[in-house]
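> Sequence and predicted model, in that order:
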Amino acid sequence: MKRLDGKVVIITGGGQGIGFGIAVAFAKEGANLVLTGRTESKLINAKKKLEDEYKVKVVPVVADGGDENAVKNVIDKTIENFGKIDTVINNAQVSKSGVMLADHSKEDFDLAIMSGLYATFFYMREAFPHLQKTKGSVINFASGAGLFGKLGQSSYAAAKEGIRGMSRVAAAEWGPYGVNVNVVCPLAMTEGLKAWKENYPDLYEKTIQGIPMGRFADPETDIGRVCVFLASDDAKYMTGETITLQGGSGLRP
């Protein structure tokens, strides 16, 4: 029997990048998935790959996480298809990375807050009644940009640190219901990062030198496997924690 057989997991941004890597890790453990994102073709491609390879059921739902009604629709579709929710993974985020704080417009700042902090809030709030029934889990994604003050990441860092604060409060409020809430801060290899590596090889090598493990994380095996643990019964006593999957970069007490 697989570790998460019969579990139902919502993954935002699940059609590509880190989100798809997480989806593969969960599919390998037998979980059925609801994948959300803004591009239908990516979600449909992800559904086909996952269902063909791992024989799980995957429901793709186009949704902008900053749209409250769109999030409610994702929850409704999940219950309609599966009747329950065991885990919500808030991975999706959009921001104007690389724009310095003094150059940010209100629209730039709103983009990060709506797609990150508000989206996470909407998904958590709407899923909570269902998570109570399953004594489920929430895994929210934050970033080293907020932990370590990365240049050009002000709005992104603000959204991510807001998510961490909200997650700790939720952990305190929802613990009595058996719902645990944890945060992951990844440093993973994605398609975008691969393109950056090709375009700026010298900067890539300099960045790698600051990572003791000497590489970026693999979305499935390094990030997804930790998420599988956090969604499993083995992690039920862990809540309110921030796990940095950064290969040792930015070491902290």
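Structure received. Treat the numbers as computed from the prediction; the structure is a model and nothing was measured.
> can we go C-alpha only for contacts and neighbour counts from here?
Noted.
> Leaving out sequence neighbours, find the closest residue to residue 250.
Closest residue to residue 250 apart from its sequence neighbours, by C-alpha to C-alpha, 6 or more residues apart in numbering: residue 148 at 7.0 Å.
> residues in contact with the nearest residue to residue 67 once chain neighbours are set aside?
For residue 67, ignoring the flanking residues on the chain, the nearest one in space by C-alpha to C-alpha, 6+ apart is residue 119 at 7.5 Å. By C-alpha atoms under 8 Å, 6 or more residues apart in numbering, the contact set of residue 119 is 65, 66, 67, 68, 71, 90.
> next, the one to line up against it:
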Amino acid sequence: MSDKNFDPMQSPQDQPGQEHEMDPKPEYEPRFPSSKRLNGKTALITGGDSGIGRATAVLYAREGADVAIVYRDETRDAEETKELVEREGVQAQLFSGDVGDKSFCEDTVAQTIDRFGKLDILVNNAGEQHAQDAPEDIEEAQIERTFRTNIFGTIFMTQAALPHLEEGARIICVTSITAYKGQDLLIDYASSKGAILAFVRAMSSKLASEGILVNGVAPGPIWTPLIPASFPKEAVEDFGKNAPLGRPGQPNEVAPSLLFLASADSSYMTGQVLHPNGGTPVGG
């Protein structure tokens, strides 16, 4: 998509941001030894190169899963994540492209099946956001770009995966606290995340009879590359301080929620959303 007439408020980084340029670095390392809850599984994680995606990829690897990592163009971050996954003694595969492109999603899933022979866990995590002060100034190009990555990509990747998912498979979608409480600088982003929430609920009902579980995770303020790529420096300095816990969360504080939903521990949950958000009550 062209960036013509597209000028949201930005920090120096481009979307979706580069983890290796961040200071301080996000915390992605798993905090506990493996309990092998994903032994023999294959997972595909979009936006798996950095942030929550990286932390989830490494945690899944520690728990025994082979991991396919989808990223847009952050090659350095993706290569590092691949090394981190392989360090855990499992296999990893990188796929670079746009999840908003249906054919890319189809090709990625097909190549994942070719490489690993199956797909057990799909994590729809890739996302982008663009801060904008005035709602009337949100350009059509920005709306299209945000929705294409966040919800079109979620739907496209799920469609591609469905023929290969068997009973017991998991689909996990990363929505956001903004789907529940909004965010006045991220109106189109919050709207797209609300669409993901509705998608989780609709697909969970659709697939329940097949034994495929569909759940979501709605993080609050988490220190990922998306933050310095979205907000000006002064906003980044105060990021997360308004959460009840008084700080932003780290990616490795969100990844355990995605592990729970991928494992047998969540066998009686579908259509649900977990909320690692620093203590903000939502949905009540």
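Received it, and whenever you're ready, just let me know what you need. Keep in mind that what you see is a predicted model, and the values were worked out from it rather than measured.
> just to revisit the earlier point, which one of the contacts of residue 119 of structure 1 is nearest residue 114 of structure 1?
Using C-alpha to C-alpha, residue 66 is the member of those that sits closest to residue 114 of structure 1, with 4.8 Å.
> Near the equivalent of the closest one over in structure 2, how many residues? Count them for me, please.
Matched by TM-score structural alignment, residue 66 of structure 1 corresponds to residue 100 in structure 2. For residue 100 of structure 2, the count of nearby residues is 22 (other C-alpha atoms under 10 Å).
> For the closest residue to residue 100 of structure 2 other than its chain neighbours, give its distance to residue 40 of structure 2.
Nearest residue to residue 100 of structure 2, sequence neighbours excluded (C-alpha to C-alpha, 6+ apart): residue 153, at 4.5 Å. Here the criterion is C-alpha to C-alpha, to the nearest Å. By it, residue 153 of structure 2 lies 26 Å from residue 40 of structure 2.
> what's the answer for residue 195 of structure 2, then?
Residue 195 of structure 2 is 32 Å from residue 40 of structure 2, by C-alpha to C-alpha.
> ok, now residue 110 of structure 2?
Taken as C-alpha to C-alpha, the span from residue 110 of structure 2 to residue 40 of structure 2 is 19 Å.
> Compare those two (neighbour count), which wins?
residue 110 (17 against 12).
> Which residue in structure 1 aligns with the more buried one?
So, by TM-score structural alignment, residue 110 of structure 2 is matched to residue 76.
> show me where the stretch 151-284 of structure 2 has helices.
All helices of the stretch 151-284 of structure 2, identified by DSSP state H, counting those that start in this stretch, fall at 153-161, 178-181, 187-207, 233-237, 251-262.
> would JSON lines of those helices with distance to residue 92 of structure 2 be doable?
Formatted as JSON lines, the helices of the stretch 151-284 of structure 2 follow (distance: least, C-alpha to C-alpha, whole Å):
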{"stretch": "helix 153-161", "distance to residue 92 of structure 2": "18"}
{"stretch": "helix 178-181", "distance to residue 92 of structure 2": "32"}
{"stretch": "helix 187-207", "distance to residue 92 of structure 2": "27"}
{"stretch": "helix 233-237", "distance to residue 92 of structure 2": "33"}
{"stretch": "helix 251-262", "distance to residue 92 of structure 2": "17"}
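> Relative to residue 214 of structure 2, which of these is closest?
Closest among those, using C-alpha to C-alpha: helix 187-207, at 4.8 Å.
> now the angle between helix 153-161 and that closest one, please.
Orientation of helix 187-207 of structure 2 against helix 153-161 (axes from the mean of the first three to the mean of the last three C-alpha atoms, to 10 degrees) gives an angle of 30 degrees.
> Tell me where structure 1 has strands.
In structure 1, the segments counted as strands under DSSP state E are 8-12, 32-37, 58-62, 87-90, 137-141, 180-186, 242-245.
> other SSEs contacting the fourth one?
Yep, that's strand 87-90 of structure 1 we're talking about. strand 8-12, helix 119-134, strand 137-141 (3 or more C-alpha pairs under 8 Å, 6 or more residues apart in numbering; DSSP states H and E).
> Next, format the ones you listed as a markdown table and append distance to residue 45 of structure 1.
Below are these laid out as a markdown table (distance: least, C-alpha to C-alpha, whole Å):
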| stretch | distance to residue 45 of structure 1 |
| --- | --- |
| strand 8-12 | 15 |
| helix 119-134 | 23 |
| strand 137-141 | 23 |
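> and of the contacts of residue 119 of structure 1, the nearest to residue 246 of structure 1?
residue 90 (18.3 Å).
> any idea what the closest one aligns with in structure 2?
Checking TM-score structural alignment: residue 90 of structure 1 goes with residue 124.
> and its match, what does it touch?
Contacts of residue 124 of structure 2 (C-alpha under 8 Å, 6+ apart): 45, 46, 47, 153, 154, 157, 171, 172, 173, 174.
> Good, we can wrap up now.
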